[in-house]
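sharing a model prediction with you, sequence too.
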Amino acid sequence: MQNNKLSFLCPACKKVHEFHAMNMKEDKDISISGVDWGVEWSDFMIEVPNLNERHWERSSTMPVVGSYRSVLVSHPFNLAIGDEIWTLFQPALSLFNGWDEHPEEINNSAMVKFCFKSIISRNEKEAWIVIRIEDVLLLKEADIRLKSRESPGIMKNFDLYDSSHIFTYEEWLYIDSCSQGDIGSWALLKKKAKHYSLILEGYWDFSHNSIYCGNISVSENEVNELIRGVNNKNNL
């Protein structure tokens, strides 16, 4: 680590992938840009498990603005102490197994803005760090807090690859599309009276994992067309 910066080598290419958190544009009234780094949230304070310990209870406690949390991070985490960034919080079961297996946790998931405060312990692959919670946006409230906008044709971004699947749960619709685990995109939509709201969209490959939270109005026709396309492909 140099200049209070914490980063890790990519397991695939053995390089550090730069990420400029301060350059991310933010208009909190319209949308939020962040990363889906799979931060492992804990309920520990300063006394945390050894970095070699794999068996510890991940947290399902919603972050609270102004509180401090100890979290475990690994590649592609790349921030300097004092940096702020948005990321996705998921309770423990859906963090490990996904919303498709634990859709009841969607309503207890949130976009969280945190400030990287200090390092507790680290090795070459991961680190325990302390963060301060700066803002929390529950996914179930995103369509209330964020202004609605339109982006015609955006659903085409979520059936680009050879493997796609869709599941629904109450008012939620989730789609995931990937190519051999190397690259992919996904989306979480909320059903409204006469349309859908695209709440989350994610794009990832082996070195980057971007996530965007908004309130994009999508017509039922556009969503139904996507569902038909995925079903037809999966039935081939």
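Cool, the structure landed. This structure is a prediction, so every number in the text was calculated from the model and none was measured. Numbering: from 1, shown residues only.

going by C-alpha atoms from here, please, whenever you check contacts or count neighbours.
Noted.

wait, Leu138 touches Asn107, no?
Yes - at 7.3 Å, Leu138 counts as touching Asn107 under the criterion of Cα atoms under 8 Å.

out of those two, which sits in the busier spot?
A count of neighbours by other Cα atoms under 10 Å puts Leu138 above the other of Leu138 and Asn107, at 18 against 14.

quick one: residues contacting that one.
Residues in contact with Leu138 (Cα atoms under 8 Å, 6 or more residues apart in numbering) are 107-111.

any idea how far it is from Gly98?
According to Cα to Cα, to the nearest Å, Leu138 stands 17 Å off from Gly98.

most neighbours among the contacts of Leu138, which one is it?
Within the contacts of Leu138, most neighbours by other Cα under 10 Å means Met111, with 26 neighbours.

and it, that's in a helix?
No - secondary structure of Met111 (DSSP: H, G, I helix; E, B strand; the rest coil): strand, not part of a helix.

isn't it right up against Leu137?
Yes - Met111 is in contact with Leu137 according to Cα under 8 Å; the separation is 5.1 Å.

which residue ranges of the chain form helices?
Secondary structure of the chain by DSSP state H: the helices cover 92-97, 142-145, 220-234.

what helices or strands is the second one leaning on?
Yep, that's helix 142-145 we're talking about. Identification of packing neighbours for helix 142-145 by 3 or more Cα pairs under 8 Å, 6 or more residues apart in numbering; DSSP states H and E yields strand 195-205, strand 209-219.

select, out of those, the one closest to Glu47.
Closest approach to Glu47 among the helices and strands packed on helix 142-145 (Cα to Cα): strand 209-219, 29.3 Å.

okay, the angle between that closest one and strand 195-205?
If you take axes from the mean of the first three to the mean of the last three Cα atoms, to 10 degrees, strand 209-219 sits at 160 degrees to strand 195-205.

what's in contact with strand 209-219?
30-37, 87, 111, 142-143, 146-152, 194-204.

now find how far off-centre it is within its chain.
Distance of strand 209-219 from its chain centroid, counting by Cα atoms, centre = their mean, to the nearest Å, is 12 Å.

this is the other structure I want to compare:
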Amino acid sequence: MESKFYDIVGFENDVMEWSDYENEIPPLDESRWIRSDHPPEKGQVRTVKAAHPFHMMIGEPFWMLYTPVLSSLNGWDSHPEEIEQSSFVHCSIERVLERNDTKAWLRVKVLEVGMIKDYNQCFPVRDGSSGYLDDFEMFGEPYLFNYRNWLFISAGAEGDLGVWGLVKRLDTQYHMLVYGDWGLHKNNAFGGNILLPRHQIEGWIEEAKQNNRYETVG
């Protein structure tokens, strides 16, 4: 769970869902249960539902991407107003309440919360001119969603694997603050402050507009 390219390595929000339950929990196979709309705070102990490919041990700290409940279910491109409420949460498992081969109810301690919107100030700038966007181009032309000064970029291969990035535009510069890659056995999220090549991003924007792969709101 370390990377020389990013400051934070963790799991994407699909791997862990947050609840307001304490000791009484729904059955593991119950799909209809009340997701929490209370963001995690440092020092809390919370009940979460984790699923494959989550694989941490009791007491072992890990990072988890947190998004509020609407965007966790439907994505930032459906609820972009929740981007600036999203964070990476540093946690450790305190207790396993119930588990099977693919899912578990856990009690986790919140060790730290870092708001994504501040990562351009929290982390030193890394040069993104080489390597950081290669995976997007591997999948062909990406889809771009624009909300105010945010760009959500995604690309994939027929639902089997893909990549995405959350980019913050500051004046004429583009900083990728979150990157994700997913597949059958991985669902990862990375946090940092990657300065991307302006000409490449603006070229993608123009191509996406011409090919109906660009959407803007707000």
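Happy to help now that I have it. As the structure is a prediction and not an experimental result, all values here were calculated from the model.

please state their TM-score.
Once superposed, chain against chain, the TM-score is 0.88 (TM-score structural alignment, normalised by the length of the second structure); 211 aligned residues with a Cα RMSD of 2.1 Å.

that older thread, turn the helices of the first structure into CSV, including distance to Ser60 of the first structure and mean neighbour count.
Formatted as CSV, the helices of the first structure follow (distance: least, Cα to Cα, whole Å; neighbours: other Cα atoms under 10 Å):
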stretch, distance to Ser60 of the first structure, mean neighbour count
helix 92-97, 5, 17
helix 142-145, 20, 18
helix 220-234, 31, 15
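
now those helices in a markdown table, with distance to Asn123 of the first structure?
Listed next are those as a markdown table, based on distance: least, Cα to Cα, whole Å:
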| stretch | distance to Asn123 of the first structure |
| --- | --- |
| helix 92-97 | 22 |
| helix 142-145 | 37 |
| helix 220-234 | 42 |
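
out of these, flag the one nearest Ser164 of the first structure.
Going by Cα to Cα, the one of those nearest Ser164 of the first structure is helix 220-234, 6.4 Å.

run the angle between that closest one and strand 195-205 for me.
50 degrees.

can you state the mean residue-to-residue distance of helix 220-234 of the first structure versus the second structure?
Aligned to the second structure and superposed, helix 220-234 of the first structure gives a mean residue distance of 3.1 Å (mean Cα distance after the TM-score superposition for the first structure).

residues making contact with that helix?
Contacts for helix 220-234 of the first structure (Cα under 8 Å, 6+ apart): 153, 155-156, 159, 164-166, 194-196.

so how far is that helix off the chain centroid?
Remark: helix 220-234 of the first structure is offset 24 Å from the chain centroid, using Cα atoms, centre = their mean.

give me the stretch of the first structure that stretch 89-104 of the second structure matches.
Residues 112-127 of the first structure are the counterpart of stretch 89-104 of the second structure, counting by TM-score structural alignment.

er, stretch 41-48 of the second structure actually
Aligned by TM-score structural alignment, stretch 41-48 of the second structure falls on residues 64-71 of the first structure.

chain center to the matching stretch: distance?
Stretch 64-71 of the first structure sits 17 Å away from the centroid of its parent chain (Cα atoms, centre = their mean).

same check on stretch 116-132 of the second structure?
Computed by Cα atoms, centre = their mean, the chain-centroid distance of stretch 116-132 of the second structure equals 15 Å.

which residues touch the aligned residue in the first structure for Val167 of the second structure?
With TM-score structural alignment as the criterion, Val167 of the second structure lines up with Leu189 in the first structure. Leu189 of the first structure makes contacts with 172-174, 196-200, as judged by Cα under 8 Å, 6+ apart.

which of these are also in contact in the second structure?
Among the contacts of Leu189 of the first structure, the ones still in contact in the second structure (both residues aligned by TM-score structural alignment, their matches' Cα atoms under 8 Å) are 172-174, 196-200.

of those residues, closest to Ser70 of the first structure?
Leu200 (25.2 Å).

can you tell me, leaving aside adjacent residues, what's nearest to the aligned partner of the closest one in the second structure?
Aligning on TM-score structural alignment places Leu200 of the first structure opposite Val178 in the second structure. Residue nearest to Val178 of the second structure in three dimensions, not counting chain neighbours: Gly191, with 4.6 Å by Cα to Cα, 6 or more residues apart in numbering.

distance check, that neighbour against Pro124 of the second structure.
As judged by Cα to Cα, Gly191 of the second structure and Pro124 of the second structure stand 12 Å apart.

neighbour count winner among these two?
Neighbours per residue (other Cα under 10 Å) separate Gly191 of the second structure from Pro124, with Gly191 holding more: 26 against 13.

in the second structure, what residue corresponds to Glu171 of the first structure?
Matched across to the second structure, Glu171 of the first structure falls on Asn149, judged by TM-score structural alignment.

quick check: closest non-adjacent residue to its match.
Leaving out its chain neighbours, the residue that sits closest to Asn149 of the second structure by Cα to Cα, 6+ apart is Arg169, at 5.1 Å.

ok, the one you found to Ala104 of the second structure distance?
Distance from Arg169 of the second structure to Ala104 of the second structure, by Cα to Cα: 38 Å.

okay, those two: which has more neighbours?
Counted by other Cα under 10 Å, Arg169 of the second structure and Ala104 do not tie: Ala104 has more neighbours, with 21 against 14.

can you tell me which of the helices of the first structure is nearest to Ser118 of the first structure?
Comparison of the helices of the first structure against Ser118 of the first structure by Cα to Cα identifies helix 92-97 as nearest, at 23.4 Å.

which part of the second structure lines up with the closest one?
Going by TM-score structural alignment: helix 92-97 of the first structure matches residues 69-74.

neighbouring contacts of the matching stretch?
Outside stretch 69-74 of the second structure, the residues that touch it by Cα under 8 Å, 6+ apart are 13-14, 35-37, 66, 78-80, 82.

many thanks, I have nothing further to ask.
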